[in-house]
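In: Sharing a model prediction with you, sequence too.
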Amino acid sequence: MADPGRPAAPDGGLAGLGVSQGRAAGPMIRMAPQPALPSPRQVADPAAETAAVVKALESVTADLRQRAANAARGTGGGATREGGGAAPGGGDAAQAGGGDAAEILDALAMIADDPMLREDAEAAVRDGLDAPHALDAAFTHHRETLAALGGYLAERAADLDDLKHRAVAACLGLPMPGIPAPGHPYVLVAEDLSPADTAGLGTDVVALVTEKGGPTSHTAILARGRGLPAVVACAGITALTDGTVISVDGKTGRIGVGLTDEAVAEVRRSDREERERLANSSGPGRTADGHPVKLLLNIGSAADLRPGAEGVGLFRTEFLFLDRKREPSFEEQVAAYTEVFARAGTVVVRTLDAGTDKPLPFLGLPPEPNPALGIRGLRVDRVLPAVLDTQLDAIAEAARATGADAWVMAPMVTTPAEAAGFARRARARGLTRVGAMVEVPAAALLADRLLAEVDFLSIGTNDLSQYTFAADRQHPGLADLLDPWQPALLKLIAACADAGRAAGKPVGVCGEAAGDPRLAPVLVGLGVTSLSMAAVCVPSVREELSQHTLEECRELAALAQ
């Protein structure tokens, strides 16, 4: 069954995938273009060209690190809403998602500061290229290397394009391409947005619309974290003229075009009232007849903690590792976990989810022909078991020191044997609540056998969609296959929930689907016991669940499948 909450575009408007709830309206402005390379010139002073290369790369690195620091502090990296509205669920929108944004920007800064990249550019100068063309050649070479690896790493090649444009602009003395700054509120429109662009949005951006992208893209995840309405995969949006007044509905994906002043005022008024209403929402998750559904947070660090939820359902520990050339020590890990445990009470910790989309230099993993189907998640333990040992030791120590209710789960579990091996090692360290993530169909199909070995399951719908439909989760042309309303995905979720009910053990959803208020009643109707999401999504999910009885949720689930 198609998503009943996604109607066709109204007459004269456009439609895409709504990926971050809320409504906004204002003049649209398209993303600034990338710099054009000038004609090649004869190199008269190779030393000067080399110095220009180094200076450009250092400029890009410094800019990204400064923006990462601003995002971590909640300044300059977030977007506030028109009219100064607060993000639902506590905390302002400028702070929401700062942890994720800072880590993404830091990771990009590491790429720009890569000695191999610099050496390639310097070698290109020695071969006779001027500085801008040497930078272009070096980034192109690294991009081709990533593209040849396939899978998610091939998609990260787009990040190198963004960094190349920034470096070339710096070398030419041009403004870095990226977010416009017109001095008034506007809707940002782009073919696509890089992580650096999305993470560095200013306070005058009231909504995002991209022609490409999917429901689990960086744009979607960071927009949700900031409480910023966003629509992706919106065909034709970049053909509109700058200054066209449009409305954006991040829930339905509708884009209204050519609005009057009165229509703009109405959109803003209704959005403001809705946010004010949700800001007053509180309490545990419940259906209309009192059936409990835990509403939890997805976080990358203590900076992402917000009030209003019932704990943390996904603590992504890999962000502690992302910008490191060496593995974080036991003491560093204990300190990071303690900071979260001391403030959050119940925390579900995901052990290191490395590989594919999160290549970590310190692991030294060799290139793979298809990284998405290779050594990633728990499979890293096959080649480097000491990494998991240290992490489990640190989690256990932090739990003892704080007295927190610490649960631990492994990513990319595929077989009952893997689940059993992980459970033994975790329990040997005193961690009594041990689980497995369901991210591949094999795990969902054997959910009952996994639950014979572990205490709970957490369904990662982002990867489960990718592997179920053989559709890359970042591919702009396959967004419809990654829609969480796809019946095949819902049937796999139902199978896990049925296994949990039979075993008397909890089964939650921690993928981006958990934060969709329209889908939440369906997931509860399937038998899911908890939903973990970005903080900004909690109030609307809470309110939506409160409007349906458990029986009504079950009826919706039956219709959706």
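Out: Perfect, thanks for sending it.

In: going forward, measure contacts between C-alpha atoms and count neighbours the same way
Out: Will do.

In: F341 is in contact with R400, isn't it?
Out: No - taking contacts as Cα atoms under 8 Å, F341 lies outside contact range of R400: 10.0 Å.

In: the more surrounded of those two?
Out: The neighbour comparison of F341 against R400 (other Cα atoms under 10 Å) goes to F341, with 26 against 15.

In: Quickly note the distance from G128 to A134.
Out: For G128, the distance to A134 equals 9 Å [Cα to Cα, to the nearest Å].

In: Could you check which of these two has the larger neighbour count?
Out: A134 (25 against 17).

In: so that one, which of the three states?
Out: helix (DSSP: H, G, I helix; E, B strand; the rest coil).

In: same thing with G26?
Out: strand.

In: ok now do it, which residues does it touch?
Out: Neighbouring residues of G26 by Cα atoms under 8 Å, 6 or more residues apart in numbering: P185, Y186, V187, V206, V245, I246, S247, V264.

In: from memory G18 sits against T252, does it?
Out: Yes - at 5.3 Å, G18 counts as touching T252 under the criterion of Cα under 8 Å.

In: Name the residue in the two with the higher neighbour count.
Out: Between G18 and T252, G18 has the larger neighbour count (other Cα under 10 Å), namely 28 against 25.

In: With adjacent residues omitted, what lies nearest to that one?
Out: Leaving aside its sequence neighbours, G18 sits nearest to G253 (Cα to Cα, 6 or more residues apart in numbering; 3.8 Å).

In: Equivalent analysis for L392, please.
Out: A426 (6.4 Å).

In: just checking, that neighbour touches Q391?
Out: No - in this structure, A426 is not within contact of Q391 by Cα under 8 Å, at 10.0 Å.

In: More neighbours: which of those two?
Out: For A426 and Q391, the more surrounded residue by other Cα under 10 Å is A426, and the numbers stand at 25 against 20.

In: for the more buried one, helix, strand, or coil?
Out: helix.

In: which ones are touching it?
Out: By Cα under 8 Å, 6+ apart, the neighbours of A426 are L392, V408, T432, V434.

In: now for those residues, which pair is the farthest apart?
Out: L392 and T432 (12.0 Å; Cα to Cα).

In: Neighbour count: those two, which is higher?
Out: When neighbours are counted by other Cα under 10 Å, L392 and T432 differ, and L392 comes out ahead with 25 against 17.

In: Quick check: that one is in a helix.
Out: Yes - under three-state DSSP, L392 sits within a helix.

In: Mind naming the longest helix for this protein?
Out: For the chain, the helix with the greatest residue count under DSSP state H is helix 46-73.

In: Tell me the buried residues in the helix or strand just after that one?
Out: Helices and strands here follow DSSP states H and E; after helix 46-73, the next one along the chain is helix 98-112. Neighbour counts over helix 98-112 (16 or more other Cα atoms under 10 Å) mark 98-112 as buried.

In: Helix 98-112: what's the following helix or strand?
Out: Downstream of helix 98-112 (by DSSP H and E), the next one is helix 115-126.

In: Please work out the angle formed by the directions of that following helix and helix 46-73.
Out: 150 degrees (axes from the mean of the first three to the mean of the last three Cα atoms, to 10 degrees).

In: Next one for the comparison:
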Amino acid sequence: MTELRGVGIGQGVAQGPVVRMAEALPAPEKTPSAVGADAERTRAREAVAAVAAELQQRAETAGGSAQEVLEAQAMIAEDPTLQDEVDTRIDDGSTAEWAVHDAFAGFRATLEAVGGYLGERAADLDDIAQRVLARLRGVDAPGVPDPGHPFVLVARDLAPADTALLNLEQVLALITTDGGPTSHTAILAREKGIVAIVGAVEATTLANGTTVIVDAAAGTVTTDPSAAQLERAEARAAARAAAVDAPPSPGSLADGTAIALLANLGKPADAAEAVARGAEGVGLFRTEFLFLSASQAPTVAEQSATYRELLAAFGDKKVVVRMLDAGADKPLAFLNDAHEENPALGLRGLRSLRASEDILREQLTALAEADAATNADLWVMAPMVTTVEETKYFTDLAREYGLKTAGVMVEVPASALLADRVLAHADFASIGTNDLTQYTMAADRMLGSVAGFQDPWHPAVLRLVGEVGAAGARTGKPVGVCGEAAADPLLALVLVGLGATSLSMAPSALADVRLALSERTLDEARSLAEVALAADDAAGARNAVAEAAAALPSHQKETTS
């Protein structure tokens, strides 16, 4: 028996035989075309069009976050600049295979150099190129194997197109050697409820047919487990399945302390699943989907209709809407598309909106109209707020439009360290742990080479969360967490111990977090937070808290009259 380690996604546990994903197609050799440029160009364009159509069809089938990722891939496949690069190589005498391979590789390098949102898209090019090459060669594209029985899938990484449509009756668990907790694979696995461990570097040693236990809660893969270990894992899986299937209830700790469990949503169509899974409202509604695929800003009427649809889906519950978070790393021609050397530190979020205040005012107008037409408890918040002055600017503007609850995202250390002064003007704070970790650790969250630093368990990040939580307690203002960290059940306990009064996450994570909170009191959550803060690094914090939690007494949630 051996044990491999990685980053677990969720709290699930599964067991089964390993099946490795096939290796990528070999790169074509650079040989002259035997059929001429016109024929090669036709071959290349037909292959690209077929792949784009397939990705679009998969997107419509998948829905959710996977749909957005796959639609973006389809757009990249047919990018005119990329097509020009392929044509140039074909005109030089290359085959369609070589032209596609070389053009995609060059485009990938360009996107990686840009970094940020576009840099994240670079990894998707590998999958697109492989699919186009397979079309040209008349072979099946590398993808998820089908051995005819349930299995644990082991891969270097999984393309969004494959993750989105995994057969969950066959794929018991997923192990990847690459990727981190915020990679596409991790995000989609969490959304679909797949037991997964990413970044398990030593998984390259796993052979087909090897029986493993994949324990996402512990972040471990146990090979050749004993009969007793298999039995315990099966019992845990059954208990978790029963908890997940139980009727949802409001989030609370074992001593009755209420912790609202909210959903992160990207469009109104996602509301039904969130409601079905027991979301008590929305902690983060991302409005970017209205803007990112448009050549000009949507009208007030178009925005208002979307916001009304969202608010109506949640009755009188709280719905927190984040203003447009774009600019720099997600450039918009009608907002800010100027090149920046370091887009993560550029004109983004509220900074970008202030530079184009008409767009901000139109968004606030649409939200005010939707608020007046529905019964939901609408809260609005500004992204990428750094200073007290920015806080006052936004909250004053929101109130000018009659929006009664206005807050800010805490995503940079500056606003966390001055949280008491920020909360003197804001009605609430919502901590975005993804960006807060990026700026605290000086590690681009889209850059794979520094993915190891992008871990919200780091005590430096948690200390900043604690600063905001303490400021919220002193001022009597709510403090939520809406980053990916809130979806980690063990870390959720630590966040509550640091002062978070609500947690927002992908709807699929709600059941696990609800269960974890129900088993601990507020005093226990605070003690776990102290354990995390005493560690020297992220791994140390995670391991120490896991050990401390395991040593705490087990008790049922107490009822209050």
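Out: Sure, I can see it. What you are looking at is a predicted structure, and each value in this text was computed from that prediction instead of being measured.

In: circling back to that earlier point, quick one: map the residue nearest to G18 of structure 1 onto structure 2.
Out: Using TM-score structural alignment, the partner of G253 of structure 1 in structure 2 is G219.

In: Same question for R379 of structure 1.
Out: Match for R379 of structure 1 (TM-score structural alignment): R351.

In: Quick check: which element contains its match?
Out: Counting by DSSP H and E, R351 of structure 2 is part of helix 350-355.

In: so how much does that helix differ from structure 1 once superposed?
Out: Helix 350-355 of structure 2, aligned to structure 1 and superposed, deviates on average by 2.7 Å (mean Cα distance after the TM-score superposition for structure 1).

In: list the helices and strands that helix packs on?
Out: helix 357-373 (3 or more Cα pairs under 8 Å, 6 or more residues apart in numbering; DSSP states H and E).

In: what sits up against the helix it packs on?
Out: 297, 299-301, 303-305, 307-308, 311, 323-324, 353-354, 378, 398, 401-403.

In: Narrow those to those in strands?
Out: L378 (DSSP state E).

In: any idea where the helices of the stretch 101-250 of structure 2 begin and end?
Out: 116-137, 160-164, 184-192, 227-245 (DSSP state H, counting those that start in this stretch).

In: The shortest one: average distance to aligned residues in structure 1?
Out: Helix 160-164 of structure 2: mean distance to aligned residues in structure 1 after superposition is 2.9 Å, counting by mean Cα distance after the TM-score superposition for structure 1.

In: try the first one
Out: Plainly put, helix 116-137 of structure 2 ends up 2.3 Å away from its match in structure 1 on average once the two are laid over each other (mean Cα distance after the TM-score superposition for structure 1).

In: buried residues in that helix?
Out: Quick answer for helix 116-137 of structure 2 (16+ other Cα under 10 Å): 116-136.

In: Look up how far M533 of structure 1 lies from the residue positioned nearest the centre of structure 1.
Out: Central residue of structure 1 (Cα atoms, centre = their mean): I221, 3.7 Å from the mean position. According to Cα to Cα, I221 of structure 1 stands 10 Å off from M533 of structure 1.

In: Between these two, which contacts overlap?
Out: Common neighbours of I221 of structure 1 and M533 (Cα under 8 Å, 6+ apart) are E512.

In: what's the counterpart of L70 of structure 2 in structure 1?
Out: Under TM-score structural alignment, L70 of structure 2 pairs with L105 in structure 1.

In: Kindly report the same for V422 of structure 2.
Out: Match for V422 of structure 2 (TM-score structural alignment): L450.

In: Leaving out sequence neighbours, find the closest residue to its match.
Out: That would be P416: by Cα to Cα, 6+ apart, it lies 4.9 Å from L450 of structure 1.

In: residue contacts, that neighbour?
Out: With Cα under 8 Å, 6+ apart, P416 of structure 1 has these contacts: A443, L446, R449, L450, E453.

In: Identify the residues contacting the aligned residue in structure 2 for E512 of structure 1.
Out: Counting by TM-score structural alignment, E512 of structure 1 corresponds to E484 in structure 2. E484 of structure 2 makes contact with T182, T433, N434, M505 under the criterion Cα under 8 Å, 6+ apart.

In: What is the neighbour count of the third one?
Out: In other words, N434 of structure 2. Counted with other Cα under 10 Å, N434 of structure 2 comes out at 19.

In: Return the distance of it relative to A532 of structure 2.
Out: 18 Å.

In: Same check on R190 of structure 2?
Out: The separation that R190 of structure 2 has from A532 of structure 2, given Cα to Cα, amounts to 24 Å.

In: picking that back up, can you mark which positions in the helix holding R351 of structure 2 are buried?
Out: So for helix 350-355 of structure 2, counting by 16+ other Cα under 10 Å, buried means L350, R351, S352, L353, R354.

In: what does it contact?
Out: Under Cα under 8 Å, 6+ apart, the answer for helix 350-355 of structure 2 is L324, D325, A326, G327, L335, N336, I359, L360, A382, P383, M384, V385.

In: Next: stretch 105-124 of structure 2.
Out: 73, 82, 125-126, 159-160, 329-330, 341, 343-344, 444-447.

In: measure that stretch end to end?
Out: 11 Å.

In: Out of the contacts of E484 of structure 2, which sit inside strands?
Out: M505.

In: would you turn the contacts of E484 of structure 2 into JSON lines with distance to Q56 of structure 2?
Out: JSON lines is the format used below for those (distance: Cα to Cα, whole Å):
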{"residue": "T182", "distance to Q56 of structure 2": "23"}
{"residue": "T433", "distance to Q56 of structure 2": "31"}
{"residue": "N434", "distance to Q56 of structure 2": "28"}
{"residue": "M505", "distance to Q56 of structure 2": "26"}
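
In: now, which of the contacts of E484 of structure 2 sits nearest W457 of structure 2?
Out: Closest to W457 of structure 2, out of all of the contacts of E484 of structure 2 and judged by Cα to Cα, is T433, at 9.9 Å.

In: What's that closest one aligned with over in structure 1?
Out: For T433 of structure 2, the residue aligned by TM-score structural alignment is T461.

In: So that match is in contact with E439, correct?
Out: Yes - shown here, T461 of structure 1 and E439 form a contact pair, counting by Cα under 8 Å, at 6.7 Å.

In: neighbour-wise, which of those two wins?
Out: Higher neighbour count among T461 of structure 1 and E439: T461, with 28 against 24, using other Cα under 10 Å.

In: Distance-wise, check that one relative to V231 of structure 1.
Out: Counting by Cα to Cα, the gap from T461 of structure 1 to V231 of structure 1 is 19 Å.
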